[in-house]
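S.K.: Dropping a prediction and its sequence here:
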Amino acid sequence: MPSVLITGASRGLGLEWARQYAGAGWRVFASARHPLESRELQALAAAHDNLTTHRLDVTRDDEIRALAWDLAEEPLDLLVNNAGAYFEKYVPDGLGRIRYDHWEETFRVNTLGPVRVTEAFVEHLARGDGRLVAAVTSHMGSIHDITAPGDYAYRSSKAALNAAMKGLAHELEPRGIGVLLLHPGWVRTRMGGPDGRLDCETSVRAMRERVASYTPAWNARFLRYDGTEIPW
């Protein structure tokens, strides 16, 4: 049975990743900051004996180490770094209004978090068959595509995530571990808002196709959910 660890699995895309992989018969380790407070995640766990829930705040080294220890004997085929923060969605920024505390927290979640989790689970991935890290990033991390002001924290955190993951790909490649950078599209989630063009099911199904069709030629490529490449 293939296995996957998903961060930020209490709602939105993370919950849908968990739902689809559990339904496909994978062993799913669904992690979130407060998994017991997500009724949808708990219902999913009750319906699938191949899914377990785990507490994990990706900004907390102690929680990351604890989960890596708890799963020490488990090989991982796939790590989905999905957890993210986007404060400007609720508190717009701009010169004179930049919240540097929000910016720092955004980096802790969106950039440092995925690197920390990847680092902690390298040995688990090395023992798996799939050996793939999928980082849910954003087209807003494309410097080439910046055409308007604002969203400084979110944009820069995703650009930094992309750079970090591309560097990690070179370090992980000798161990046979690949990296995918996936933009999920504009999805109707709490973060994406009600006007998104995609629902979670469609976005995750397409990203799962990218995972399933991964080859080393796509290592550290920056892709939309539909497989088209995004300029850096």
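M.R.: That came through, no problem. Nothing here was measured: the structure is a model prediction, and the numbers come from that model.
S.K.: okay, CA-based contacts and neighbour counts for the rest of this
M.R.: OK.
S.K.: Return the residue of the chain that is most distant from the centre.
M.R.: G96 (31.2 Å; C-alpha atoms, centre = their mean).
S.K.: ok, that one - contacts?
M.R.: Contacts for G96 (C-alpha atoms under 8 Å, 6 or more residues apart in numbering) come out as none.
S.K.: and if you look at P92?
M.R.: Counting by C-alpha under 8 Å, 6+ apart, P92 touches 150-151.
S.K.: and it, which of the three is it?
M.R.: Look at P92: counting by DSSP: H, G, I helix; E, B strand; the rest coil, its state is coil.
S.K.: Give me the distance between it and Y225.
M.R.: In this structure, P92 and Y225 are 27 Å apart, going by C-alpha to C-alpha, to the nearest Å.
S.K.: What of I177?
M.R.: In terms of C-alpha to C-alpha, I177 sits 21 Å off from Y225.
S.K.: Check Y21 too.
M.R.: Distance, Y21 to Y225, by C-alpha to C-alpha: 17 Å.
S.K.: Next: P231.
M.R.: 14 Å.
S.K.: Between the two, tell me which one has more neighbours.
M.R.: Set P231 next to Y225 and count neighbours by other C-alpha atoms under 10 Å: Y225 wins out with 22 against 13.
S.K.: for this structure, what's the longest helix?
M.R.: Criterion DSSP state H: the longest helix present in the chain is helix 152-172.
S.K.: next helix or strand past that helix?
M.R.: Using DSSP states H and E, the helix or strand that follows helix 152-172 towards the C-terminus is strand 178-183.
S.K.: putting a second one here so we can go through both:
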Amino acid sequence: MRYAISGASRGIGLEFVRQLLARGDTVEAGARVPAEARQLASLGREAGARLRIHPLDVTNATSVRTFAIIVGEGPVDVLINNAGIGGKWNPLVDTDFDDMSDVMETNAIGPMRLSAAMLPLVLRGGTRKIVHLTSRMASFADNTPAGVYGFAGGAYSYRMSKAALNAGMRTMAVDYREQGLITAVINPGWVQTDLGGKMAPTRVEESVQGMLRVIDDLTLASSGRFMDYLGKELPW
């Protein structure tokens, strides 16, 4: 299986690369600054030709096109839109709207930009899957004082960006179902990464193991769904 992954230099993206290589898959890894991706480079030295590392900034149209051209030497079975940022979690009256624009560009527009560029390659692949990493904080139904993580309200930029991503995925599922595209958004959980922090309850290894099981099990019947890393369907 041939995978393409954005944001592969650290955290969840790096762990995706590690686990995919361990099970024998081939990975095209995108990193904003490959020269600084030391852990990714270390995996590359061990994996040889099964891991190629490329510059990829999902907010830059030229970078995305170049990545797709290089990866386009062959079909892609699964694209994982992992790259994302948290932004500033300010109260509404203190919102930094330039930061909000950056978060929307990275978390919502970026995955759509990369999906559009990579779609012809994915449709030539064996499994035809595009997966986007989202957040339960994108859920309208869960944005209450009794929300699963207790994060009611706040985080305007982050919530809005992931909700927009969810809407984009759902639309892709409708538009490309007849061509056999399988797409979904997956919440990795509250994970022990730079973004999630040390207090997060889920280890990155556990989250990625679960997400890979979910991705492997995706079918056309489950395309367009909002799920967590355990395969549980989440409320929109």
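M.R.: Everything's here; your move. A quick note: this is a predicted structure, and the numbers were derived from the prediction, not measured.
S.K.: tell me the contacts of D145 of the first structure?
M.R.: D145 of the first structure neighbours (C-alpha under 8 Å, 6+ apart): 139, 231.
S.K.: if I line the two up, what does it land on in the second structure?
M.R.: Following TM-score structural alignment, the counterpart assigned to D145 of the first structure within the second structure is D142.
S.K.: Show the contacting residues for the closest residue to G72 of the second structure other than its chain neighbours.
M.R.: Nearest non-adjacent residue to G72 of the second structure, counting by C-alpha to C-alpha, 6 or more residues apart in numbering: L121, 6.3 Å away. Contact analysis of L121 of the second structure by C-alpha under 8 Å, 6+ apart lists 72, 74-76.
S.K.: How about V185 of the second structure?
M.R.: V185 of the second structure sits next to 131-134, 166, 169, 224-227 when contact means C-alpha under 8 Å, 6+ apart.
S.K.: where do the strands sit along the second structure?
M.R.: Assignment of strands within the second structure using DSSP state E yields the ranges 2-5, 26-31, 51-55, 78-81, 129-133, 182-187, 225-228.
S.K.: who touches the second one?
M.R.: Under the contact criterion C-alpha under 8 Å, 6+ apart, strand 26-31 of the second structure has outside partners 1-9, 17, 20-21, 37, 50-57, 67, 71.
S.K.: What range does it cover in the first structure?
M.R.: Counting by TM-score structural alignment, strand 26-31 of the second structure corresponds to 27-32 in the first structure.
S.K.: what's the average per-residue distance for that stretch once overlaid on the second structure?
M.R.: When the second structure is overlaid, stretch 27-32 of the first structure sits 0.7 Å from its aligned residues on average, using mean C-alpha distance after the TM-score superposition for the first structure.
S.K.: Quick check, G180 of the second structure in contact with I130.
M.R.: No. Counting by C-alpha atoms under 8 Å, G180 of the second structure sits too far from I130 to count as a contact (11.2 Å).
S.K.: Could you check which of the two has the larger neighbour count?
M.R.: Shown here are G180 of the second structure and I130; by other C-alpha under 10 Å, I130 has more neighbours (29 against 15).
S.K.: Translate the more buried one into the numbering of the first structure.
M.R.: In the first structure, I130 of the second structure lands on V133 (TM-score structural alignment).
S.K.: How about the contacts made by that match?
M.R.: Counting by C-alpha under 8 Å, 6+ apart, the residues that V133 of the first structure touches are 78-81, 118, 177-180.
S.K.: Distance check, the residue most central in space within the second structure against R23 of the second structure.
M.R.: With distances taken as C-alpha atoms, centre = their mean, the second structure has N82 as the residue nearest its mean C-alpha position (2.4 Å). According to C-alpha to C-alpha, N82 of the second structure stands 20 Å off from R23 of the second structure.
S.K.: what do you get for R170 of the second structure?
M.R.: Noted for R170 of the second structure: a distance of 30 Å to R23 of the second structure, by C-alpha to C-alpha.
S.K.: Who has more neighbours out of the two?
M.R.: R170 (18 against 8).
S.K.: For that one, give me its contacts.
M.R.: Here R170 of the second structure is in contact with 184, 224-225 (C-alpha under 8 Å, 6+ apart).
S.K.: how about a markdown table for these, with distance to K162 of the second structure and neighbour count added?
M.R.: A markdown table is the format used below for the contacts of R170 of the second structure (distance: C-alpha to C-alpha, whole Å; neighbours: other C-alpha atoms under 10 Å):
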| residue | distance to K162 of the second structure | neighbour count |
| --- | --- | --- |
| A184 | 13 | 25 |
| G224 | 15 | 23 |
| R225 | 14 | 22 |
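S.K.: which of the contacts of V133 of the first structure map to contacts in the second structure?
M.R.: Retained contacts for the contacts of V133 of the first structure in the second structure, judged by both residues aligned by TM-score structural alignment, their matches' C-alpha atoms under 8 Å, are 78-81, 118, 177-180.
S.K.: what's the closest of these to P216 of the first structure?
M.R.: Of all those, P216 of the first structure sits closest to G178, with 6.8 Å by C-alpha to C-alpha.
S.K.: The closest one pairs with which position in the second structure?
M.R.: By TM-score structural alignment, G178 of the first structure lines up with I182.
S.K.: For its match, which residues are in contact?
M.R.: 127-130, 173, 218-220, 222-224.
S.K.: Of the residues you listed, which is the nearest to R159 of the second structure?
M.R.: Closest to R159 of the second structure, out of all of these and judged by C-alpha to C-alpha, is G224, at 19.1 Å.
S.K.: how about that closest one, what's its match in the first structure?
M.R.: Counting by TM-score structural alignment, the partner of G224 of the second structure is A220.
S.K.: how close does that match get to P231 of the first structure?
M.R.: 13 Å.
S.K.: how far away is the closest residue in space to H34 of the first structure that isn't next to it in sequence from R116 of the first structure?
M.R.: Counting by C-alpha to C-alpha, 6+ apart, the nearest residue to H34 of the first structure once its immediate chain neighbours are dropped is R55, at 6.2 Å. Counting by C-alpha to C-alpha, the separation of R55 of the first structure from R116 of the first structure is 15 Å.
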